[in-house]
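Visitor: just to be clear, the model below is a prediction. Sequence and coordinates:
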Amino acid sequence: MVGIDVHTHAEISADGHPSLAAELEAGKAAYFGTDHGQVTIDEMASYYRQRQLAAVVFTVDAQAATGHPPIRNEEVAQSCARHPDVLIPFASLDPHRGRDAVRQARTLVTEYGVRGFKFHPSLQAFWPSDRLAYPLYEAIQELGVPALFHSGQTGIGAGLPGGGGIRLKYSNPMELDDVAVDFPELTIICAHPSVPWQDEALAVAGHKPNVYIDLSGWSPKYFPPQLVRQANSILRHKVLFGSDYPAITPDRWLRDFAQLEIKEEVRPLILKENAVKVLGLDTSGRE
């Protein structure tokens, strides 16, 4: 296994239910310029296996804010379990679900083998530092798995009237500073180059030992220079390969990453070794 992509999306369920409402999905496709159709988890497994890559797979539960039911976490986990050589299941729980989310988190990890949780503050319409989410964070910390948070601008809702109701303010990575302080044993992954808050993301990751950054959602050729500098130096053990597949393919991401001015000794850290540590895998990339 040559790399671990820590950021990919389950887009459609076995019975054809999409992860996003049609309007938001169309807006996202226009934003990223993609017309790939919706990829099944089994198709994702084949894609990654052919490239000798592993992938973290998740959906987003934002039903309280959007009214759209998510793909079931149990289905994502069971689908990934058919491909344990290449797929690593994460789950997503809406913090607005309260105690039910806490109960589900424990069940998903202990009974379904989920290895982490994805949050999208803008889509889920909550501040990460809001105490409503704290019981869920506490459970995730106790379970010993990571929490991955979208940060910065999002393609979801981009170009739609009112941004499709999606508010960018919730995804300022400085919000994660409080979470990192209050849950020091919780591994936090701040997803994406955090435009327009890149410096905030770097500051939090540099200051808090439990905060990491994934590099998904952007082609590496567009990475802010300060992100590249710190990935090459003081944050070399804190940054992770992520594509945002299928919106951005690993083929494109890796091609552009090869042209980035990254030190040769740092490349394997970003592509695989840091993720092995964060996800609690062995050196072969699996549990």
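Guide: Sure thing, it's come through. Just so you know, these numbers come straight off a predicted model, no measurement behind them.
Visitor: every contact and neighbour count from this point should use C-alpha atoms.
Guide: Will do.
Visitor: in which helix or strand does residue 8 reside?
Guide: Assigned by DSSP states H and E, residue 8 belongs to strand 3-9.
Visitor: er, residue 78 actually
Guide: Using DSSP H and E, residue 78 falls in helix 73-81.
Visitor: which helices and strands does that helix pack with?
Guide: If you count contacts as 3 or more CA pairs under 8 Å, 6 or more residues apart in numbering; DSSP states H and E, helix 73-81 packs onto helix 41-50, strand 53-58, strand 87-89, helix 99-112.
Visitor: recalculate using a threshold of 6 Å.
Guide: Counting contacts by 3 or more CA pairs under 6 Å, 6 or more residues apart in numbering; DSSP states H and E, helix 73-81 packs against strand 87-89.
Visitor: around residue 98, how many other residues sit close by?
Guide: Per other CA atoms under 10 Å, the neighbour tally for residue 98 reads 15.
Visitor: ditto for residue 184
Guide: Neighbours of residue 184 under the rule other CA under 10 Å: 15.
Visitor: the residue nearest to it when sequence neighbours are not counted and residue 106, how far apart?
Guide: Distance criterion CA to CA, 6 or more residues apart in numbering; nearest residue to residue 184, sequence neighbours excluded, is residue 210 at 6.6 Å. Per CA to CA, to the nearest Å, residue 210 is found 21 Å from residue 106.
Visitor: take this one as well and set it beside the first:
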Amino acid sequence: MTPAATPAINVDELVAIDVHTHAEISADGHASLPPRLMEASAKYFGAHDHRQPTIDEMAAYYRERRMAAVVFTVDAEHATGHPPIANEEVAGACARHADVLIPFASLDPWRGRAAVRAARRLVEEHGVRGFKFHPSLQGFSPDDPMAYPLYEAIEELGVPALFHTGQTGIGAGVPGGGGIRLGHSNPMLVDGVAADFPELRIILAHPSFPWQDEALAVAHHKPNVHIDLSGWSPKYFPPQLVRYANSLIQDKVLFGSDYPVITPDRWLADFAKLEIKPEVRPKILKWNAARLLGLAKEG
């Protein structure tokens, strides 16, 4: 089955494609996370003046910078008890700004068959172009067979699955980490998913501290696995990540910011100072994502 129609994005005119941004507030003011977890995340990132832009505001922000952005929220209601922002709202808002925004959805795998049905509906009726998972926040191990029917549906739909990996600012400093278990976001747990679903295109989100070597191993070994560079300023990237991005996995590394907690302005300014080969830089900033998202065949 083919994905929904390609959004009206002119890749040639873009400076970059940001594959990792968050819809943190709904049109009626509902936040994507409970207040104590949102506050912990803002503190972790040093975002003292952090505000939650609407999706319409995000579109204006990225349009002004001649960038496109993947937008998603996280459905973690089973673990947190907090209702998510509706995927349909995210998709609808992105559709109003199809020249710059690309909608991903998030489904809690604990929803079982309901999640599978929702995945198909969101792609086929709402134009969703991928799915975001946050195993630590959602309280599941990526290789749990419980989630496999959902992966199977996503694989059949032909869209990517993006997994948070490594440390998270969500729950940081809260007693018990807010109940969030970091071990669920070890990228080696996604390796089994990549093996069992060889046609499922996977993105490992973030430099995967403290499992960076594991993430690089998985991305190098599994043809369908990519890495996005969101959530960290490039000046803090571990040297092995820069080395692999420049060589062995140069076609599988993607620009992501983690907006709004990290702005693309800050990320790109630091990335410009990084020792990345001239021929690799445009791949990371735009062309790898364009191919993965079906926006371009070559680059």
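Guide: Perfect, thanks for sending it. The structure presented is a predicted model; accordingly, all values stated were derived computationally and were not measured.
Visitor: quick check: the helix holding residue 78 of the first structure aligns to which part of the second structure?
Guide: Using TM-score structural alignment, helix 73-81 of the first structure lines up with residues 87-95 of the second structure.
Visitor: which residues in the stretch 151-287 of the first structure form helices?
Guide: With DSSP state H, counting those that start in this stretch as the criterion, the stretch 151-287 of the first structure has helices at 175-182, 198-207, 225-231, 250-258, 267-268, 274-279.
Visitor: average gap between the fourth one and the second structure?
Guide: After superposition onto the second structure, the average distance of helix 250-258 of the first structure to its aligned residues comes to 0.1 Å, using mean CA distance after the TM-score superposition for the first structure.
Visitor: sorry, back to before: thought the residue nearest to residue 184 of the first structure was touching residue 187?
Guide: Yes. Taking CA atoms under 6 Å as the definition, residue 210 of the first structure is a contact partner of residue 187 at 5.0 Å.
Visitor: quick one, the helix holding residue 78 of the first structure and strand 53-58 angle?
Guide: For helix 73-81 of the first structure against strand 53-58, the angle by axes from the mean of the first three to the mean of the last three CA atoms, to 10 degrees is 170 degrees.
Visitor: list the buried residues of helix 73-81 of the first structure.
Guide: 73, 74, 75, 76, 77, 79, 80, 81 (16 or more other CA atoms under 10 Å).
Visitor: between those residues, which sits nearest residue 259 of the first structure?
Guide: Nearest to residue 259 of the first structure among the buried residues of helix 73-81 of the first structure, counting by CA to CA, is residue 80 at 31.8 Å.
Visitor: re the thing from before, comparing residue 210 and residue 106 of the first structure, which residue is more hemmed in?
Guide: Between residue 210 of the first structure and residue 106, counted using other CA under 10 Å, residue 210 has the larger neighbour count: 20 against 17.
Visitor: to which residue of the second structure is the more buried one aligned?
Guide: In the second structure, residue 210 of the first structure lands on residue 224 (TM-score structural alignment).
Visitor: report the separation between that match and residue 171 of the second structure.
Guide: In terms of CA to CA, residue 224 of the second structure sits 31 Å off from residue 171 of the second structure.
Visitor: try residue 275 of the second structure
Guide: Taking CA to CA, one finds residue 275 of the second structure at 33 Å from residue 171 of the second structure.
Visitor: those two: who's more crowded?
Guide: Per other CA under 10 Å, whichever of residue 275 of the second structure and residue 171 has more neighbours is residue 171, with 21 against 11.
Visitor: map that one across to the first structure for me.
Guide: Aligned partner of residue 171 of the second structure by TM-score structural alignment: residue 157.
Visitor: quick one: residues contacting its match.
Guide: 24, 27, 163, 164 (CA atoms under 6 Å, 6 or more residues apart in numbering).
Visitor: what of residue 96 of the first structure?
Guide: Contacts of residue 96 of the first structure (CA under 6 Å, 6+ apart): none.
Visitor: for residue 250 of the first structure, same thing?
Guide: residue 243.
Visitor: show me what it aligns to in the second structure.
Guide: For residue 250 of the first structure, the residue aligned by TM-score structural alignment is residue 264.
Visitor: dump the contacts of residue 157 of the first structure into a markdown table; add neighbour count as well.
Guide: Shown next, in a markdown table, are the contacts of residue 157 of the first structure (neighbours: other CA atoms under 10 Å):
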| residue | neighbour count |
| --- | --- |
| 24 | 22 |
| 27 | 19 |
| 163 | 16 |
| 164 | 16 |
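Visitor: closest one of the residues you listed to residue 17 of the first structure?
Guide: Once CA to CA is applied, the member of the contacts of residue 157 of the first structure that ends up nearest residue 17 of the first structure is residue 24, at 14.1 Å.
Visitor: please report the distance of that closest one from residue 165 of the first structure.
Guide: 10 Å.
Visitor: same deal with residue 45 of the first structure?
Guide: Note on residue 45 of the first structure: its distance to residue 165 of the first structure, by CA to CA, is 33 Å.
Visitor: who has more neighbours, those two?
Guide: For the pair residue 45 of the first structure and residue 165, the greater number of neighbours falls to residue 45 (22 against 17), based on other CA under 10 Å.
Visitor: for residue 10 of the first structure, see how far away the more buried one is.
Guide: Between residue 45 of the first structure and residue 10 of the first structure the distance is 11 Å, computed by CA to CA.
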